[in-house]
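Q: structure for the following, please:
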Amino acid sequence: MGNRQQNLAAIYLKNFLIANKMMVLKLPGVFCFIFLLVLSTEAKEIPSTVDVSILGIFHPRHIRVEGKDTFDIILKEDIINVNGERKREFFSLENPTIELPGKIKRTYRGIVKVFPNGGELLIINKVKIADYLTSVVGAEMGDGPYEAQKAQAIVSRTFLVKNLHRHKDFDFCDLTHCQVYKGKESETALSKKAVNETNGIVLLNGNKVADVYYHSTCGGKTADLNSIFDKKNTSIISVSDSSYCQASPYYHWDWKLSIKDAPFNKIKIIKRAADGRVTLIEVDGKREKGWQFRMKIARKYGWNTLKSSWFYIRKDEKYFYFHGRGLGHGLGMCQWGAKGMASKKKKADEILKHYFPKLRLCKIY
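A: You can find the predicted model right below:
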C-alpha cells in the first residue's frame, strides 16, 4: 500500500472511531485506541489544579507569607492569628513566598491556604498541574539528561492522575510518600520543557491509568511488586538494569550497627526474592517482612542507613554489618538507571518500555 492509500485509510479509520465514540490518540510510533465508555474515571475527570500540603514535615506553628504584602501567621489555641487579627483561615495572593522563621523559605506558584489542624498549621498550595509537575520533575530528576526528565514527567503525571485525593484534606504531600515537591525552587528549564512536551501522556495498564512506582537506585535489578508488598499485581515486574545505574553512589553501600545499640540480639535472613530483596527475616525469633524491617530500622536510625531491602548481614563481637545494593523500594523506574539509559541515547519511550514492559503509553488529555 502506498503512502497516499495509507493516509486515506488512517483518515477513514479515525472518522469511524470518532463516530463510534472512541478516542484516537497518536504518539511517536504508537497508536492508542481507547473506548471512552470504558476508560477509567481517573483519566476523564482530571482537574486543572491540585492541592498539595507543603512544609508539613516541620509541624509549623508560625509562618510568614510574603507577596504584595507580608503576613505573620501564628497558631494560638487552634485559631490563626494573622498580623494580630484572629482568623479561622488564610488565603494568599498568587505566587507567595512562605518562610518558617529560622528553618526554610520557599516560593510557590498558585495560591496558599492556611488552616489550623491538630495543634499545627496546615499549609495547602493550590497549584496548576503543569506547574506542580515541573517542580516535581526538577526535584526528583535533578540535572539528569533530557530524555530521563521526559520519562520522569510521564511517570509523575501517571502517579498524579492515579492518586488524586490521596490524603483526606488534600491531594498530595510534598514528601517521598507522594512525590517530592519544592515549589519554584526545584523548577528547571529542562523540567518545564519535559512536562510541556509530554503533556497529557500517561502509562496505562489495559484501559486504566496504571499504578506506577519509581525509586532512586535499583542496584542492578528492579523489584517485583508481589515480592515486596504481597500484592496481586502482574504489571510491575522485576527487570535487569544491566549497568545503567552503576554511576549511582548507592549502587553498593555498607552500614554497620553497634551490637550494644541494636534493638535486637539475633537476626537471620529467611527468604529472598529472585531479584535479591529480603522478603522474610527473623529478628529475635520473630519473623517479619523484609520491607517492614527496613522501614523500622530507617525510622529509628535514619533513612541513610538501611537503604533498601537488598542486603546481606554479617556479625562480629562489636557490630552487625549490612552490605547492600540500591536506594529505595526498587519498584518500577530506577531514576539513576533512567539517567544511564538517556546518557546512552535511549529515548523516553524506550526507558519506560524497559522499566514498565507490561504497560503502554497513551495521551489522555
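
Q: rest of the way, CA atoms for contacts and neighbours
A: Will do.

Q: so for stretch 286-293, first residue to last residue, what's the gap.
A: 11 Å (CA to CA, to the nearest Å).

Q: run through who's touching the longest strand along the chain.
A: Longest strand in the chain, counting residues (DSSP state E): strand 120-128. The contact list for strand 120-128, computed with CA atoms under 8 Å, 6 or more residues apart in numbering, reads 48-56, 59-62, 75, 78, 108-116, 170.

Q: heading C-terminal from it, find the next helix or strand.
A: Using DSSP states H and E, the helix or strand that follows strand 120-128 in sequence is helix 129-141.

Q: what's that next one packed up against?
A: Applying 3 or more CA pairs under 8 Å, 6 or more residues apart in numbering; DSSP states H and E, we find helix 129-141 packed against strand 49-53, helix 146-162, helix 189-197.

Q: try it again at 7 Å.
A: helix 146-162, helix 189-197 (3 or more CA pairs under 7 Å, 6 or more residues apart in numbering; DSSP states H and E).

Q: helices of the stretch 201-350 of the chain, start to end?
A: 225-229, 290-301, 335-343, 348-355 (DSSP state H, counting those that start in this stretch).

Q: looking at those, which is closest to residue 322?
A: Shortest distance between residue 322 and those, using CA to CA, is found for helix 290-301: 11.3 Å.

Q: and the closest one, what's buried?
A: Residues of helix 290-301 classed as buried by neighbour count (16 or more other CA atoms under 10 Å): 290, 291, 292, 293, 294, 295, 297, 298.

Q: one step back: which of the contacts of strand 120-128 are buried?
A: 49-55, 60-62, 75, 78, 108-116, 170.

Q: helix, strand, or coil at residue 113?
A: On the three-state scheme (DSSP: H, G, I helix; E, B strand; the rest coil), residue 113 is labelled strand.

Q: if I look at it, how far off is residue 68?
A: From residue 113 to residue 68 the distance is 16 Å (CA to CA).

Q: same thing with residue 281?
A: Distance, residue 281 to residue 68, using CA to CA: 56 Å.

Q: who has more neighbours out of these two?
A: Applying other CA atoms under 10 Å to residue 281 and residue 68 shows that residue 281 carries more neighbours, namely 21 against 11.

Q: right, and that one touches residue 287 too?
A: Yes: with contact defined as CA atoms under 7 Å, residue 281 reaches residue 287; the gap is 5.5 Å.

Q: rewinding a little: so which of the helices of the stretch 201-350 of the chain gets nearest residue 198?
A: Ranked by CA to CA, the member of the helices of the stretch 201-350 of the chain that lies closest to residue 198 is helix 348-355, at 9.8 Å.

Q: who does the closest one touch, helix- and strand-wise?
A: helix 146-162.

Q: packing partners for the next helix or strand along the chain from the helix it packs on?
A: As assigned by DSSP H and E, the chain's next helix or strand after helix 146-162 is strand 172-173. When contacts are defined as 3+ CA pairs under 7 Å, 6+ apart, strand 172-173 packs onto strand 49-53.

Q: one more to line up against the first:
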Amino acid sequence: LYSLDPDNKQLAKKIAKYSKEFGNKSIDYLFYLRLDQPIVHELPSTPSPKIKMALYANREQTPQELQAISFQPSGTATVTDEKLGEVLRVPSYIDKQIVFNPLTGGVDLQNAKGHIEFSAKRPFTISLVHPERTLLIKNAQAENIFSADLSDKELQGELIVVPTSGGFMLVNNVNAEDLIPALLASRVQSITHPAALEAFAVVLRSALLQAAEEQKDRPYFITDNDTDFKFKGINLIFKTLLDASKESAKIRLTQAQAGSYDNCGVLTADQIQNTADKPGYIFSPANVSKYLLSNPPADLYSRPQDPTQWSGIKWMYVYDGKEIQNRIAYKQNIGKLRAIMPTSLTPNGRILSIRFEGSKGSYEAKTPQEAAFILSAGTMRSNLFDIVPLYKGKNIKSVLVRGYDTGFGYGLCLQGADGLAKKGMDYKGIIKYYFPNARILNTTTGTIN
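A: So this is what the prediction gives:
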C-alpha cells in the first residue's frame, strides 16, 4: 500500500515500526526480482527505429533519481563519454558499480573493490560491442525505496547514464523490435493463443513507433512504468513471444488509438461488441448497475474457462472513507467526507470525473486517473463502476465500488483477442475487429488499407 500511496502518514509510521522490529533494511520486505548473472546472455537484434525508455519510473511516470546501481554485461561493453569518446572497456560477466557522489555532484564508475575508474558530470553511454549480447542492471538504489519497482532488469541496446542534481537517471536506447517481446511478457500471463499474442504485438509496435514520433525531441519517449508499456526486462521473454513479435511485423496500425487493456465486458468504450447475446436494455449511464449486477453473457469473447477468474470482468471493492478523505487532503482539506458524486460520464457510463463533498468544502477529481487514486490509491481496475457510500451518521464510513472490465475500454482487449483466436480468427482479423476504422499499413508493400 505504501508503494502506491507514499504520502500516507499512517502507513509510513507502520513501516518505521516494522523497521525497528525486523531491522533497518526495509528494502528486504519488498518483492524485488534479484539476478546474479544475465539469464538470456544472447538474443538476435533486429535493426529498427530506436526507442528511448527511461527506467525505474514511479506512478506518475517520473524516472527516479538513483543513488547507485551495479551492471554486468554478457559480452564486452564500452563506456563512452559524449566528449571524450571511449573511456573504458568492461569484460564479460564483470560487475561494475555506478554511484552518485554527493561531494562532487557527479557520478563515479567503480570496480568491485570500490576503486573509481571513471567520473562524470555529463551523460555517458554503456554499449555492447556485439548487439546480440545483453546488459544486466542490478541492485538499483533510490532515496525512497517505495518510489518505483527497483527490481533487476536485463536489457538489450545501450544504457545512457544521465547525472542529475541529486543522483542519476537511466535511459535504455533500444531497437523497437528488440523491446516488443519483453513488453508482451509483462502483460500476457494468461494469454496463450499465438494469434492473440501477434495481435497484441501489432498494437505495441504501433504505440511504440507513435510515441517515438511524438516524443522525438524529449530525452526519453516512454518509461518502463507507462500504462501501455510495462517493462520488467528481457529476462522474462520466451520463444512464443519472439515468434509472435516476428510474425506480427507484417502490419502496423496508423491513425488509431493503439491502446490495450486486459479484460472486456459486453461493450467497449469505442462501441465494439464482445458478444452476440445482447441483453434487452442498452448500455448507458442509467443502466450501468444492471450490467454490474447481471451475469455476463455466455458467449462473451473474454469469458474465462476457469470460473474463479470472473473477477477479471466483474469486480467489487470496499474502500475506507477515512483513507479516501486523507488522499483528498493532499490536494485540499474538505473536512469529513459526506458525499461522492460522478460529475462527468461517457455516453455508456464510464466515469470521467468525480466530486467529493465534505463538511468544509468540496474537491473535484477531473480525470479518471486522479479519481481512481483518490478512491483506491491506484487499485481501481477500470473507470466503469458505480459507487455505494455507506454512512455512519452524516459521514461516509466506507465506499462500496462495483465495477466492470479493466482499463478505459479503448483499443485491444487481451482476453477478448484470446477468445476470438480460439474461435479461429487470425491476428489480422483480430486487429480489424477491435480497430474497425483504423488504417493498416502493410510494412512489406507499403500499402495502406
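
Q: thinking again about what came up before, so can I have TSV of the helices of the stretch 201-350 of structure 1 showing distance to residue 159 of structure 1?
A: Shown next, in TSV, are the helices of the stretch 201-350 of structure 1 (distance: least, CA to CA, whole Å):
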stretch	distance to residue 159 of structure 1
helix 225-229	16
helix 290-301	21
helix 335-343	15
helix 348-355	14
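
Q: of all those helices, which lies closest to residue 158 of structure 1?
A: helix 348-355 (12.0 Å).

Q: quick one: the helix or strand just after that closest one to structure 2 mean distance?
A: Downstream of helix 348-355 of structure 1, the first helix or strand assigned by DSSP H and E is strand 360-363. In the superposition with structure 2, the average deviation recorded for strand 360-363 of structure 1 is 2.4 Å (mean CA distance after the TM-score superposition for structure 1).

Q: whereabouts in structure 2 does strand 360-363 of structure 1 align?
A: Mapped onto structure 2 using TM-score structural alignment, strand 360-363 of structure 1 spans residues 439-442.

Q: also stretch 15-25 of structure 1?
A: Following TM-score structural alignment, stretch 15-25 of structure 1 has no partner segment in structure 2.

Q: rewinding a little: what angle do the longest strand of structure 1 and strand 49-53 make?
A: 160 degrees (axes from the mean of the first three to the mean of the last three CA atoms, to 10 degrees).

Q: mean deviation, strand 120-128 of structure 1 versus structure 2?
A: Mean for strand 120-128 of structure 1 is 1.7 Å (mean CA distance after the TM-score superposition for structure 1).

Q: residue 165 of structure 2 in helix, strand or coil?
A: Applying three-state DSSP: residue 165 of structure 2 is coil.

Q: quick one: residues contacting it.
A: Residue 165 of structure 2 makes contact with residue 105, according to CA atoms under 7 Å, 6 or more residues apart in numbering.

Q: quick one on the thing from earlier: got the buried residues for the match of strand 360-363 of structure 1?
A: Applying 16+ other CA under 10 Å to stretch 439-442 of structure 2 flags 439, 440, 441 as buried.

Q: my guess is the last one meets residue 250, correct?
A: So that's residue 441 of structure 2. No: counting by CA under 7 Å, residue 441 of structure 2 sits too far from residue 250 to count as a contact (8.4 Å).

Q: just the buried residues of helix 290-301 of structure 1 now: which is nearest residue 212 of structure 1?
A: Set against residue 212 of structure 1, the nearest of those by CA to CA is residue 291 (18.1 Å).

Q: looking at structure 2, name the residue matched to the closest one.
A: Per TM-score structural alignment, residue 291 of structure 1 is aligned with residue 368.

Q: so residue 149 of structure 1 sits against residue 191, correct?
A: Yes: counting by CA under 7 Å, residue 191 is a contact partner of residue 149 of structure 1 at 6.3 Å.

Q: show me whatever sits in contact with both of those two.
A: residue 137.

Q: the longest strand of structure 1 corresponds to what range in structure 2?
A: The aligned range for strand 120-128 of structure 1 is 167-175, by TM-score structural alignment.

Q: contacts for stretch 313-324 of structure 1 next, please.
A: By CA under 7 Å, 6+ apart, the surrounding residues in contact with stretch 313-324 of structure 1 are 252, 253, 254, 255, 256, 257, 258, 259, 310, 311, 312.

Q: go again with 8 Å.
A: 252-260, 306-312.

Q: equivalent analysis for stretch 277-288 of structure 1, please.
A: Stretch 277-288 of structure 1 has contacts (CA under 8 Å, 6+ apart) with 223, 227-228, 264-273, 289-291, 293, 309-311.

Q: could I get the contacting residues of the residue lying closest to residue 325 of structure 2 once chain neighbours are set aside?
A: Sequence neighbours aside, residue 337 is the residue nearest to residue 325 of structure 2 in space, at 6.0 Å (criterion: CA to CA, 6 or more residues apart in numbering). Residue 337 of structure 2 is in contact with 321, 322, 325, 356, 357, 358, 359, 395, 396, counting by CA under 8 Å, 6+ apart.

Q: and these, which of them are buried?
A: 321, 325, 356, 357, 358, 395, 396.

Q: adding distance to residue 77 of structure 2, write those residues out as CSV.
A: Listed next are those as CSV, based on distance: CA to CA, whole Å:
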residue, distance to residue 77 of structure 2
321, 53
325, 51
356, 54
357, 58
358, 58
395, 61
396, 59
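
Q: closest one to residue 126 of structure 2 out of the contacts of residue 337 of structure 2, please.
A: residue 325 (46.4 Å).

Q: point me to the residue sitting closest to the centre of structure 1.
A: Nearest to the mean C-alpha position of structure 1, counting by CA atoms, centre = their mean, stands residue 179 at 4.0 Å.

Q: that residue matches what in structure 2?
A: By TM-score structural alignment, residue 179 of structure 1 lines up with residue 229.

Q: measure the corresponding residue of structure 2 for residue 323 of structure 1 to residue 89 of structure 2 for me?
A: Counting by TM-score structural alignment, residue 323 of structure 1 lines up with residue 402 in structure 2. Here residue 402 of structure 2 is placed at a distance of 57 Å from residue 89 of structure 2 (CA to CA).

Q: cool, residue 341 of structure 2 as well?
A: When residue 341 of structure 2 is compared with residue 89 of structure 2 (using CA to CA), they lie 60 Å apart.
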